[in-house]
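1. sequence first, predicted model second:
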Amino acid sequence: MGQDTQAPPHRASKRKAWTYAPETAPPFKDLFAGGERRKAAVKYWIKQNLENANDIFMYFALKLLPARACSDFGANLARYATPRWHKGALRRATATLLALRPEASDAELAQLLDAYADSQGRQMSEYSVVERLAHDKRRLRFEGTEGLAAATADGPTIFISTHTANWEVMWCCLIDMGIKLTLNYAPPRQRSRHWIVNRVRTGAGLDILKPGRSAVRPALRLLEDGGNLLVFCDEGFNGQIRGPFLGMEPHLSGNLGLVARLARKTGARICLVYIVRDGGTRFTLHAEAPFHLPEGDSSEANLIEDVKLLNSKIEPIIRAYPEQWYFVDNALPPR
């Protein structure tokens, strides 16, 4: 569940559980070995650690800037770097944007691609100032959130959301409203970025489940005990989009299917929340009224109808704000 993983082939029947295993460090002595052992050790202990050191240095250095300047730095860097050093991502983003906005002119597509780079850069640099952004209510507008904490206080709630704008600001705002949240996620590949996101999340009061299949039972117990679970229902898995469906055949292999199963098993209500960027470091946090799935059992036919319903909540957000979508530079699955 979460940010950066790859889907198995889409099938309606069973969800293929994903088991998370952190990268195993090769023995340090392999630096002095030969062949593939040395290559693996050099990659892990030297190349990756230089990248890790740079990430952590930038994370703490950007904390010294005002929030707006920090965000602007990421935007400017991404707009410069993307067409020069991330051409593969730019090609995939172009293909996805054209699929979502086939009527776009060349000029409109260029604007969307510039906004895509801007959004990606801001989101990454803003990890240094997430709490400052979330706590500064001058930067935030709220739509549909009045009474949200009270409406989700009695009994389990699954909050569903999207990776748009800066979703870290979104959950931080929900915690500020008095809503206790638990998140399951897919870790970033880089060890440094995994450390950074966990530091930001736990430091702001977000509870985190272990990644992958090991989170399913704890998530089920959490809901059975009346807790609140946050699940992002848009997904990129090893560079391929698997949610929302975007014209694909409905399937149960992603987080939409997971939410449907958990809600059916526990009777949890479902609440859509998402955030969009109004420009720079200004955001609007949206929430819809909580709802329950229609009466029925957990048969495959009902679950397919459930994911169609959930997809109808998620997909319009992605289509409305594709340039702010984190996974827009993932590939659309073959039709």
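-> Cool, got the structure.
2. alpha carbons only for contacts and neighbour counts from here, please
-> Will do.
3. distance of the nearest residue to A95 once chain neighbours are set aside from L246?
-> Of all residues not flanking A95 in the chain, A331 sits nearest, at 7.8 Å (Cα to Cα, 6 or more residues apart in numbering). In this view, A331 and L246 are 12 Å apart by Cα to Cα, to the nearest Å.
4. and what of L309?
-> From L309 to L246 the distance is 13 Å (Cα to Cα).
5. equivalent analysis for R139, please.
-> Counting by Cα to Cα - R139 and L246 are separated by 31 Å.
6. of L309 and L246, who's got more company?
-> For L309 versus L246, neighbours defined as other Cα atoms under 10 Å are more numerous around L246 (18 against 15).
7. can you get me a residue count around the closest residue to the more buried one other than its chain neighbours?
-> Of all residues not flanking L246 in the chain, E315 sits nearest, at 6.9 Å (Cα to Cα, 6+ apart). Using other Cα under 10 Å, E315 has 18 neighbouring residues.
8. give me the element E315 is part of.
-> In the assignment (DSSP states H and E), E315 maps to helix 300-320.
9. that helix: which residues count as buried?
-> Judged by neighbour count using 16 or more other Cα atoms under 10 Å, the buried positions of helix 300-320 are 302-304, 306-308, 310-311, 313-315, 317-319.
10. one more structure, for comparison:
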Amino acid sequence: MLHRSIRSAWNHFRYIPLLSVLTVSRRRRFEKRSRALGSAVGFVMRWFPPALWRFEREVLRVFPNMPRRQRAELARSMGRAMGRTLFEIYHCAEFQARADRFHPAGPGLAALEAARDSGKGAIVVSGHFGQWEAVRAVLKARGMETGAIYRRQPNPHYQRRLRAGIEAGGMPILETGRSGTKSLIRHLRQGGFMAILLDEKHPEGEMLPFLGHPALTSTAAAELALKYDLPMVPAYGLRRADGDSFDVIFEEPIPHTDALTMTQAFNDSLSARILADPAQWYWMLRRWNMPRA
């Protein structure tokens, strides 16, 4: 009982900074509220040592010769971008209503429309890069509501807000795990669309190169695409320089070959995006950590 009380108090304490920023900025315009949280997270990334150390460990793995000053600026830029992304997810209904901010392009969009018109499902794969909810916003506006897979947050305050935001972006929302997988298969077989972020470490995945280093990667999306003959389309919501609008790029569907080759094709696609604009990727994922034996 004491342990549970301490954990509850700690969860409340950790949530206070975010709640404070959201409360203080509540009466401002959407863009100003978004920038406020972005600035707060950027400050933390630049000046809070544990966050900076974790960030630098990952960045130096990929960019070993990057100067310290450049790394510090990259940390702050990434923090600002991720703070804005978090705010937009928390307020996803309001975010999606801003249709003039989304600029879709790329051949994958036509492939998804063809799948919808033929009554087939589809798998949209992306990563924690740019604003991934912009992808679902574009699809929903075009009659292709797209569900999502998400990982439950241990802090119930973050979990409640995050779940509500993701649900506003499109249904169904499924948790990782066996029950979520069964629901995912049923949804796809019924002609549904699903978005999956493939850049998180997956303990039961395959070791595949990502940004030049082996990383445990789930091949489930490719396996489902092959089994049910579904298009697997990489898509990204690139935040423009103004911070408020997005180029939503739908790449060519990944050719059906085998699960490892298809998953590697996605890793290569996302790696190219990150190398071109590293500030838009969330470097705090511990992507290359090995699970404990």
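-> Happy to help now that I have it. Because the structure is a prediction, the values reported are computed rather than measured.
11. overlay them and tell me the TM-score.
-> Once the chains are laid over each other, their TM-score by TM-score structural alignment, normalised by the length of structure 2 reads 0.83; 283 aligned residues with a Cα RMSD of 2.9 Å.
12. and V138 of structure 2? What does it align with in structure 1?
-> Taking TM-score structural alignment, the alignment pairs V138 of structure 2 with C173 from structure 1.
13. name the SS class of that match, please.
-> Here C173 of structure 1 is recorded as helix under DSSP: H, G, I helix; E, B strand; the rest coil.
14. what's the helix or strand for the residue lying closest to it once chain neighbours are set aside?
-> Ranked by Cα to Cα, 6+ apart and with sequence neighbours excluded, the top spatial neighbour of C173 of structure 1 is A134, at 5.6 Å. Under the criterion of DSSP H and E, A134 of structure 1 resides in helix 130-135.
15. that helix vs structure 2, mean deviation?
-> On superposition with structure 2, the mean distance recorded for helix 130-135 of structure 1 (mean Cα distance after the TM-score superposition for structure 1) is 3.1 Å.
16. turn the buried residues of helix 300-320 of structure 1 into CSV, columns for distance to G144 of structure 1.
-> CSV is the format used below for the buried residues of helix 300-320 of structure 1 (distance: Cα to Cα, whole Å):
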residue, distance to G144 of structure 1
N302, 29
L303, 28
I304, 28
D306, 23
V307, 23
K308, 23
L310, 18
N311, 20
K313, 15
I314, 16
E315, 19
I317, 15
I318, 19
R319, 20
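17. ok, which stretches of the stretch 151-293 of structure 2 are strands?
-> With DSSP state E, counting those that start in this stretch as the criterion, the stretch 151-293 of structure 2 has strands at 173-175, 193-197, 206-210, 213-217, 232-239, 246-250.
18. which one of those lies closest to W281 of structure 2?
-> Nearest of those to W281 of structure 2, taken as Cα to Cα: strand 232-239 at 10.1 Å.
19. could I get the buried residue list for that closest one?
-> Within strand 232-239 of structure 2, the residues that count as buried by 16+ other Cα under 10 Å are 232-239.
20. that older thread, number of nearby residues for the match of V138 of structure 2?
-> Residues contacting C173 of structure 1 under the criterion other Cα under 10 Å number 21.
21. gap between it and N52 of structure 1?
-> Plainly put, C173 of structure 1 is 29 Å away from N52 of structure 1 if you go by Cα to Cα.
22. same question for K43 of structure 1.
-> The gap separating K43 of structure 1 from N52 of structure 1 is 12 Å, by Cα to Cα.
23. which one's more surrounded, these two?
-> The residue with more neighbours, out of K43 of structure 1 and N52, is N52; 17 against 14, by other Cα under 10 Å.
24. so who does the more buried one touch?
-> By Cα atoms under 8 Å, 6 or more residues apart in numbering, N52 of structure 1 lies in contact with 190-193.
25. of all the strands of the stretch 151-293 of structure 2, which one is nearest A115 of structure 2?
-> Checking the strands of the stretch 151-293 of structure 2 against A115 of structure 2 by Cα to Cα gives strand 193-197 as the closest, at 9.4 Å.
26. hang on, the earlier thing: show me what the helix holding A134 of structure 1 is packed up against.
-> Identification of packing neighbours for helix 130-135 of structure 1 by 3 or more Cα pairs under 8 Å, 6 or more residues apart in numbering; DSSP states H and E yields helix 167-176.
27. what's the angle from the helix it packs on to strand 228-232?
-> Comparing the axes of helix 167-176 of structure 1 and strand 228-232 via axes from the mean of the first three to the mean of the last three Cα atoms, to 10 degrees yields an angle of 170 degrees.
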